[in-house]
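Student: after the sequence you'll find the predicted model.
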Amino acid sequence: MKAIVYTEYGSPDVLELKELEKPVPKENEVLIKVHAVSANAGDWHLLRGTPFLLRFVYGILKPKNQVLGSDVAGRVEAVGSSVTQFQVGDEVFGDLSGYGFGGYAEYVCAHENTFAPKPDNVSFEEAAAIPAAAVTALQGLRDKGHIQKGQKVLINGASGGVGTFAVQIAKSFGAEVTGVCSTGKMDLVRSIGADHVIDYTQEDFTRNKERYDLILAANGYHPILDYKRALSSKGTYVMTGGSNAQMFQAMLLGPWISMLGSKKMGNLLVRPNQKDLVFLKGLVEAGKINPVIDRRYPLREVPEAIRYLEEGHARGKVVITVE
């Protein structure tokens, strides 16, 4: 099979299209013929080995897993002897990040619990756009943010992969949603259901008079005390992405701020799981969320896809089609 491989940390230039042996499923695994895989920020972090702490998990001097790619959609080609949930021919989607990655390839094996049935009303490309970004948005809003109907929710980075799902998921919970993005992406954010849109190049939402019950920071940067100022008296701030400074402030200062006052602030540790994929499948099939895809690339152009994603200007998701 063909796969995009890297044997050293570096820029997208170290990625190579190579022939690898087609994997064989273990007793509790399914073999997936990959039809599409989406690119995530985690791909270029793992590719470059940054921040350095990642290397203690994924390889100090060189990567343990040589094929990146977590979000896949495809058909079951073979099943292990103990598999009970799927059979050959089933259309599935899933997140491989907890099972060694490997999505940038024509075939991949993973535990059956890694996958869920693909939503019937979307393509393989759209299904591949869902797992990591949508689960991050869902867990940030529902599990960490405890979103409630009628709350005022702000999504910073509303036009990106996580942000476009967060806007739609927050609306599905009955929230009043404000999306923050750049000038050229305001129409997109309105089109996916945001009640209000703020152009961050013209207005700093942390300095106006509006206060929010829940802020999900999916991108961009503001000091954590600025986010605190923008919260209502018992509001919650959840960091799911953005700059390294934003991440470390949420991890180190967030717990202290939470203990000393009524506002809750912290970061989200995403836990991929089948149950949330099934929940999101239901939202997609009900028409409550629709994946937003910016660009599509063939497998051989994964380096270009990651290079584009790393620039930070994608509208929604970047997807790789596997012929």
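Tutor: Ah, there it is. Residues are numbered from 1 along each chain as shown.
Student: going forward, measure contacts and count neighbours with C-alpha atoms only.
Tutor: Will do.
Student: buried residues in stretch 177-195?
Tutor: 177-182, 185-186, 188-190, 192-194 (16 or more other Cα atoms under 10 Å).
Student: now stretch 299-310
Tutor: So for stretch 299-310, counting by 16+ other Cα under 10 Å, buried means 299, 300, 301, 302, 303, 305, 306, 309, 310.
Student: the fifth one belongs to a helix?
Tutor: Yes. Assigned with DSSP: H, G, I helix; E, B strand; the rest coil, residue 303 falls within a helix.
Student: next, the one to line up against it:
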Amino acid sequence: MTKMKAVLCRAYGKPEVLQVTELDKPIPKEDELLVKIHATAVTASDCVIRGLNPPGGHKFPMKQLMKFGMRLFMGFSKPRNPILGLVFSGRIEATNKNIEILKEGDEVFGFTGISRGTYAEYKCVSAKEISSGEVFLKPKNASHADAAAVVYGGTLALHFMKNAAIKKGQKVLIYGASGAIGTAAIQIAKHHGAIVTAVCSERNFDLMASLGSTLMIDYTNKDARNELEEYDFILDAVGKNKTSDLKDACKNSLSPNGNYVSVDDGFLKIEPDYLPKLKASFEAGQLRAIIDRTYPLEDIVNAHEYVEKGHKKGNVVIHV
């Protein structure tokens, strides 16, 4: 049996629970195709799953109930699927008769959702997952690293901004603008003609401006709340685990008919049009990948440690 490299999460805990090992290369079933993964990324969601740390800033007893719910859903002592990883870019190595949309040799990118499994050299993808929108042809002008980088933030930004109906000239504020979701959200809002304000650290101001932000607010500035205006849409791209006086002030800066959305509001449901939209936007030059660091698969522990510090710019990509 041919072997492949993979990273296993053998228990919930700190990044050290992740172990690089060799497993049997998967064999696709009749309704599956086999993807040779070239790149994945370490996302905030990966760290949540690995550390069994539910998002949302919940306190006792709600946090304990949330952890219990996560164990019920994912596995009690460790994830039922020990191979983590939500996003990927790669090439289809084999298909079977029930796969009609994609073919062998196609370069694809994807967001695997509950099946996870992208911290590995190979992954099988089912016809159902393809039809639900979890896999699509990658942008032609994107490297595998770029494609893996845009999936997580781009998909979540599309999902949480889809009801915003952003119009030209409206004011949009992105709180936590320098992360994977924030960097994608700025570009999406700018494409719709919005006047974007980015909340981040001062060291990221140049990056925010290059993505299309008109104004930047340094969240470490004690007088930052005085720089707030009135906004038609506010996206909290860091989630409710992180709170501050400035974030509370942002909530009070909405226009009368404004909309405030946190990435912890509800669960992501991937829609069939998300990846095609990301592909079209990337190919048109309306969206670019922001990659902070890259690591080899063998260095997954250090990659998780870096992401968990919470200061990455855009994405951390893993070369497989």
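Tutor: Sure thing, it's come through. A quick note: this is a predicted structure, and the numbers were derived from the prediction, not measured.
Student: picking up where we left off before, out of the buried residues of stretch 177-195 of structure 1, the closest to residue 93 of structure 1 would be?
Tutor: residue 192 (22.6 Å; Cα to Cα).
Student: my guess is that closest one meets residue 170, correct?
Tutor: No. Contact criterion Cα atoms under 8 Å: residue 192 of structure 1 and residue 170 do not qualify, at 11.0 Å.
Student: common neighbours of these two, please.
Tutor: Residues touching both residue 192 of structure 1 and residue 170 (Cα atoms under 8 Å, 6 or more residues apart in numbering): there are none.
Student: test my guess that residue 71 of structure 2 contacts residue 64.
Tutor: No. If you go by Cα under 8 Å, residue 71 of structure 2 and residue 64 don't touch, sitting 10.6 Å apart.
Student: among the two, which residue is more densely surrounded?
Tutor: residue 71 (18 against 14; other Cα atoms under 10 Å).
Student: contacts only, for the more buried one.
Tutor: Residue 71 of structure 2 neighbours (Cα under 8 Å, 6+ apart): 77, 79.
Student: strands of structure 2, residue ranges please.
Tutor: Ranges of strands in structure 2, per DSSP state E, are 3-9, 18-24, 32-42, 87-95, 107-111, 122-126, 135-137, 171-175, 195-200, 215-218, 231-236, 254-262, 291-296, 315-319.
Student: and residue 108 of structure 2? What does it align with in structure 1?
Tutor: Correspondence of residue 108 of structure 2 to structure 1, assessed by TM-score structural alignment: residue 92.
Student: ugh, wrong one, I meant residue 86 of structure 2
Tutor: Residue 86 of structure 2 maps onto residue 70 in structure 1, by TM-score structural alignment.
Student: quick one: contacts for the closest residue to its match other than its chain neighbours?
Tutor: Sequence neighbours aside, residue 96 is the residue nearest to residue 70 of structure 1 in space, at 4.4 Å (criterion: Cα to Cα, 6 or more residues apart in numbering). Contacts for residue 96 of structure 1 (Cα under 8 Å, 6+ apart) come out as 69, 70, 71, 72, 102, 103, 110, 114.
Student: now the fourth one: how far from residue 49 of structure 1?
Tutor: When Cα to Cα, to the nearest Å is applied, the distance between residue 72 of structure 1 and residue 49 of structure 1 equals 22 Å.
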